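Trainee: Let's see this in three dimensions:
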Amino acid sequence: MAVHNKDLQTSDYAAAVPPQPAWSPLWTGTIEGGDTDFFVSRGYARIVANPRGVGKSEDGGSRAWDCYDIIEWIARQSWCDGNVGMTGISGFGAEQLAVARQQPPHLKAIFPFDPRGAYGELGGFRDEYPGGVIHTFRYILSLLSVMHETRGRPGDLSPEAEKLWQAAIDNPDYKMYPNVYNVLTMKGQIYPQFFNFLINPFDSEEAVKKSEAEFKKVMVPTYTGSGWYGYTYKTHLNGAQHWFREINAPKKLLFTGPAHLERPFHSYHGEILRWHDYWLKGIDTGIMDEPPVKFWMMGANKWRYADDWPLPETRWTKFYLHSWERLRTAPFAPSSIEDYEEPDAFLQMPPTHTRKIERLRYMTGPLPEDILVAGPGALYLYASLDQPDTNWIVILKDVGPDESVRTARPGELDTPADLKERELTRGWLKASNRAVDPRRSRPWEPWHPLTREAAKPVVPGEINEYAIDILATANLFKKGHRICLDITCLDLAEGISGATGVEYIPYHICSSKTTVHKIYHNEKYPSFLLLPVIPDIEYQPKKRKVKSPLKV
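Mentor: Reported below is the predicted structural model:
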């Protein structure tokens, strides 16, 4: 089901624009339906359709039920044996899961890769904006269509929405970004989805409960996943994990490498074919004999299987933040000199005054052996501010190789400044959204309500704990490398008018106030990074023999 212009998904267009890597200037995310020629040449009929209200279809109707009707119409055609599957990524993936909840009887399997968020309608607030930190992905999708465009007098909002809009239009953080402010002035005429998140940047308990109930409705075999590029989108990487965890149906999970998929989308079609051959044609492709989780290990640059996600054998390891930029596994000694350590601090001016991004950095020493980190993580940070709010942005990196030591000798006073570093993943939390729901939280996944009711401004000078969810990754830190954690509160657009070089790497709306951040680390305030360390790097789960389904 096409949520974008279906003309871009055709074989004719693919012939004109061969697959482009993510760094190509012709790469565009909307060409994500898949390779029609590939599937047709292997015994499938392929239909690309727009539900009403999408593309060139007329308005009205229900997207989910329109998709239901199309599937059942396909099943009645003479060229169809009654077994229907679905493919496609991103918006196409979200549509698959939306229609799966309606349970059309002839839908036999889906492959929603990069499926958008699991909580909310077709990807909601929680998975797209971790920690409640607003970013500009939805603006970038409509790049250059909002900054220079007006559409006459905006319509009237409801009294409730008008009140929210007035607070948003007066928000100095929004006013700092002309492109964001212009979206607000148009009152939803331009990119209404982004507008709605701007005036109401919160989740709701009702939306979460509704999603939790609807997970049970997905009963069709589901193969989902994302890639390690997905932490920039956030919605896809979060959504794939949450769908895999929550649905009760035959399921598999795939995490690919850090480079985004080429467009037109044609990647992993062999895996898609194996999945649909198994469930639609009853061919024993062996795909269900394999363990349910497959992921790419960065650093090692090879595939690995797992029995579940997070991996059952995970050794959750705490790396404590110390002074002098150190990151160590040894806990703080009680009643010791470490109790007197002063907090680390950084001061960040807003982008109205500087392009310089300040940070604190913490690193292990050169690792004595290879360490595999695979799964989600978290940072438990004790900190104070001198303002009512900030955005915590934390970045996990692989730094090295580095065999240097630090001594008092000349040339050995500091860590070498020219070390190679590779960014792996990030985490975000708006300080006012620091409240945690212990019922839904896991140590590696602190659950923040992110509701308007739970939001609480920071009391300047007060020390609070901030539990920051770090999006999943899988990386082999090799011997001699360092595990590195950067803590900051700002990122920036790469161009004018809020433009950025790559649509899936957005920037975040930061504080308009100069803010001092202090990080505490001692026995009373033991700030630590929690990482999923896998003890046996070479372990691979055994395959199991599963009986192939009978062809209907």
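Trainee: C-alpha only now, for contacts and for neighbours.
Mentor: Fine.
Trainee: now for the strand or helix carrying residue 92, which elements pack on it?
Mentor: Following DSSP states H and E, one finds residue 92 within helix 91-100. Under the contact criterion of 3 or more CA pairs under 8 Å, 6 or more residues apart in numbering; DSSP states H and E, helix 91-100 touches helix 63-75, strand 107-110.
Trainee: at 10 Å instead, please
Mentor: Helix 91-100 is packed against helix 63-75, strand 84-86, strand 107-110, helix 205-215, strand 222-227, helix 235-246, with contacts defined by 3 or more CA pairs under 10 Å, 6 or more residues apart in numbering; DSSP states H and E.
Trainee: would you turn the ones you listed into JSON lines with mean neighbour count and distance to residue 271?
Mentor: Conversion of the helices and strands packed on helix 91-100 to JSON lines gives the following (neighbours: other CA atoms under 10 Å; distance: least, CA to CA, whole Å):
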{"stretch": "helix 63-75", "mean neighbour count": "18", "distance to residue 271": "22"}
{"stretch": "strand 84-86", "mean neighbour count": "23", "distance to residue 271": "13"}
{"stretch": "strand 107-110", "mean neighbour count": "24", "distance to residue 271": "12"}
{"stretch": "helix 205-215", "mean neighbour count": "14", "distance to residue 271": "24"}
{"stretch": "strand 222-227", "mean neighbour count": "26", "distance to residue 271": "10"}
{"stretch": "helix 235-246", "mean neighbour count": "24", "distance to residue 271": "17"}
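Trainee: For residue 175, which of those is the nearest?
Mentor: helix 235-246 (25.7 Å; CA to CA).
Trainee: this one next, for a side-by-side:
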Amino acid sequence: MPLPIDRVLPAPVPPQARQYRVRVRDGVRLATDVYLPPSDPPDQDEQGGLPTVLIRLPYDKNSRYVFTDRIAERFTAHGYAVAVQDVRGKFRSEGATLPFVHESADGYDTIEWITHQAWSNGRVGMFGDSYYGNTQWAAVAAQHPALRAIVPRVTAADFNAMFRDAGREGGRDEGRGGVRELPPPVWREGVGYFAQHWVGRDTYAYEPDPAQRPAIDQYEQAFTAIGARSAWFSLLAPNRVDLCTQFGRHPFDARPVPVLHCLGWYDNIVRAHMRDYLDLASRPEWDAVQYLWAGAVDHENYRLDNAPVAAEDDHATDEAALTRMLDGYLDPAVAFLDVFLQGAAPVSSLPKVAWELGHAGWRTAASWPPPQARPVSFRLADPAAATGPLPGGGLVTEDGTVADGSSEVSEVSWVHDPEAPVPSPVENSFAYLQTHPDLAPLAARADVLAFATAPFAEPLDLAGPVTAELRVASNGPVFDVFAKLADLAPDGTARLVVRGQVQADDRANGPLHIDLSHTGYRVRAGHRLALLVSSSDFPLFLPAPGTGENPWTATAVRPTTQRLVTGGDRPSRLTVTVLPPETD
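Mentor: Purely as a prediction, here's the structure:
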């Protein structure tokens, strides 16, 4: 039966925009909408020009999904011109459909074009999410002197990090021969993005059956039906190679520009974005102009305060909800660009770090993590109870530190069956908070381990990195370990706080280090922290087949047994970063 494929064509250009064809250095023309303020715009400079906000994206500049007309309305009301561009090879723009390769040069040439327009005062800032956050870093690498500030949201300077942080940089095995970098589990959802958005000028939406083997076959069927294929998909599946997503100078080696990093605690690529911020904050020449905004939001800008999201609060479908969402989405960017593009407020008016403590509101800090935060570790205890429902085994501290070998060595095993993998709690991890599901049913499975603290008598405020060191081995050649930290409520429901995953092999005989990312989150009084450990998360990730073969091309599978060991002088442990208790 043919795979149903929906071809998504460009939406009409809105009447308030004028579309231009911007010719770049190799003759390719890029479709660019320009929005200008009303006839009497505020705060023009002496020459009558305006600062410009540039947005370069591959998702159809006129689609309801990216709502750039609504974004432009907010910026033009503050005295900005706005230029929104389909990147090369997408929708109305000419050129080959190939991500990353031309973004640096095309960004430079577009900024150069802006500076020669009558409505421009020669100062440009950039804004946008995800891929169009990455196009900002590509422009930074090109070093056009007119680029004065950027606001990358839920993104990464190197898209490779989205795939590497699942394992190569998010986890390692301290086994024989010292620290050894690990490859990541196969993020099917992430690789599938390239198969749908980068196979041609338009987007092709289709839903392959994730249970079919080999997993790659239905994607190949789709490419045949479309009459084109995605070069980047071919690199990632089945080859699983590193992608060179920045060509020429790396943006961090370029001239520093002011950056407002906007990331979400529930964004599925938050590790990569936080790594960018921490890297630049460690460089004196960049740190001076680095700013962080970190909210309890996911990749699609759903908020923890609204989760799970009711229909009337869903900005993807409800216009009033979109209007409400835009306040929190755009206000930090407007305030930031007002400082660095318009000089409307002093630099001192901007907090270096503005961050949301989930369930407890917004805070500011001089740096991240907040200077007063400290690590607290919990050792995994009573593993025999971990295969049952929550609360399962224990997460135990003694006077705020890990017990130093006072517990006996113990272990627990579970079976990973590729034919019956642990189901993913959401269909779309980019919009995790849209449903924010209860993880307690997963914890009750025999192939999921669960460990929990005792209920906290007082609130526990998490503010910084979360990591796990798990002593896990397998009788299979290659295996995955997924770790999810949840808030276990008194009513028995468990909601995700952070997550991480690594891949290991049969040589692993030391602890697996799993980066569960950073968070700002209040565990309320009476609640517990719960750690869930499994070997699959399907279909967001392809399950390890148990044979050592590539999960994209494997046709045969076999169950494997994983074994977690804790206690003694090297217990498996969870480490969180906490703030001191609040005092009146």
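Trainee: Once they're superposed, tell me the TM-score.
Mentor: After superposition, the two chains reach a TM-score (TM-score structural alignment, normalised by the length of structure 1) of 0.69; 433 aligned residues with a CA RMSD of 3.7 Å.
Trainee: how about the helix holding residue 92 of structure 1, which residues of structure 2 does it hit?
Mentor: The alignment of helix 91-100 of structure 1 onto structure 2 (TM-score structural alignment) covers residues 131-140.
Trainee: mean deviation (superposed) between the matching stretch and structure 1, please.
Mentor: With mean CA distance after the TM-score superposition for structure 1, stretch 131-140 of structure 2 departs from structure 1 by a mean of 0.9 Å once superposed.
Trainee: Centre of the chain to that stretch, how far?
Mentor: 15 Å (CA atoms, centre = their mean, to the nearest Å).
Trainee: same question, stretch 464-482 of structure 1
Mentor: 15 Å.
Trainee: before we move on, what about stretch 366-375 of structure 2?
Mentor: That offset, for stretch 366-375 of structure 2, works out to 22 Å (CA atoms, centre = their mean).
Trainee: residues in structure 1 aligned with it?
Mentor: Going by TM-score structural alignment, stretch 366-375 of structure 2 lines up with residues 307-316 of structure 1.
Trainee: Excluding its own residues, what touches the matching stretch? List them.
Mentor: 241, 244-245, 252-253, 290-294, 305-306, 373-377, 443-444, 472, 530-536, 540-543 (CA atoms under 10 Å, 6 or more residues apart in numbering).
Trainee: What are the buried residues along it?
Mentor: Under the neighbour-count criterion of 16 or more other CA atoms under 10 Å, stretch 307-316 of structure 1 has 307, 308, 309, 310, 311, 314, 316 buried.
Trainee: Quick check: the aligned residue for residue 348 of structure 1 in structure 2?
Mentor: Per TM-score structural alignment, residue 348 of structure 1 is aligned with residue 416.
Trainee: How much space separates residue 71 of structure 1 from residue 284 of structure 1?
Mentor: 25 Å (CA to CA, to the nearest Å).
Trainee: ok, now residue 179 of structure 1?
Mentor: The gap separating residue 179 of structure 1 from residue 284 of structure 1 is 53 Å, by CA to CA.
Trainee: mind listing the strands for the stretch 401-550 of structure 2?
Mentor: Counting by DSSP state E, counting those that start in this stretch, the segments of the stretch 401-550 of structure 2 that form strands are 410-416, 449-452, 460-474, 478-488, 494-505, 512-523, 528-534.
Trainee: my bad, the stretch 151-300 of structure 1
Mentor: Counting by DSSP E, counting those that start in this stretch, the strands of the stretch 151-300 of structure 1 are 222-227, 251-256, 293-297.
Trainee: what would those look like in a markdown table with distance to residue 78 of structure 1?
Mentor: Putting these into a markdown table (distance: least, CA to CA, whole Å) gives the following:
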| stretch | distance to residue 78 of structure 1 |
| --- | --- |
| strand 222-227 | 26 |
| strand 251-256 | 30 |
| strand 293-297 | 37 |
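Trainee: Give the closest residue to the residue most central in space within structure 1 in space, chain neighbours not counted.
Mentor: Geometric centre of structure 1, nearest residue: residue 234, 1.7 Å, by CA atoms, centre = their mean. Excluding the flanking residues, the one nearest residue 234 of structure 1 by CA to CA, 6 or more residues apart in numbering is residue 128, at 5.5 Å.
Trainee: Report the contact partners of that neighbour.
Mentor: 116-119, 134-135, 137, 232-239.
Trainee: One more pass at 7 Å, please.
Mentor: Applying CA atoms under 7 Å, 6 or more residues apart in numbering to residue 128 of structure 1 gives the contacts 117, 234, 235.
Trainee: how about the last one, what does it touch?
Mentor: Read that as residue 235 of structure 1. Counted by CA under 7 Å, 6+ apart, residue 235 of structure 1 has contacts 116, 117, 123, 127, 128.
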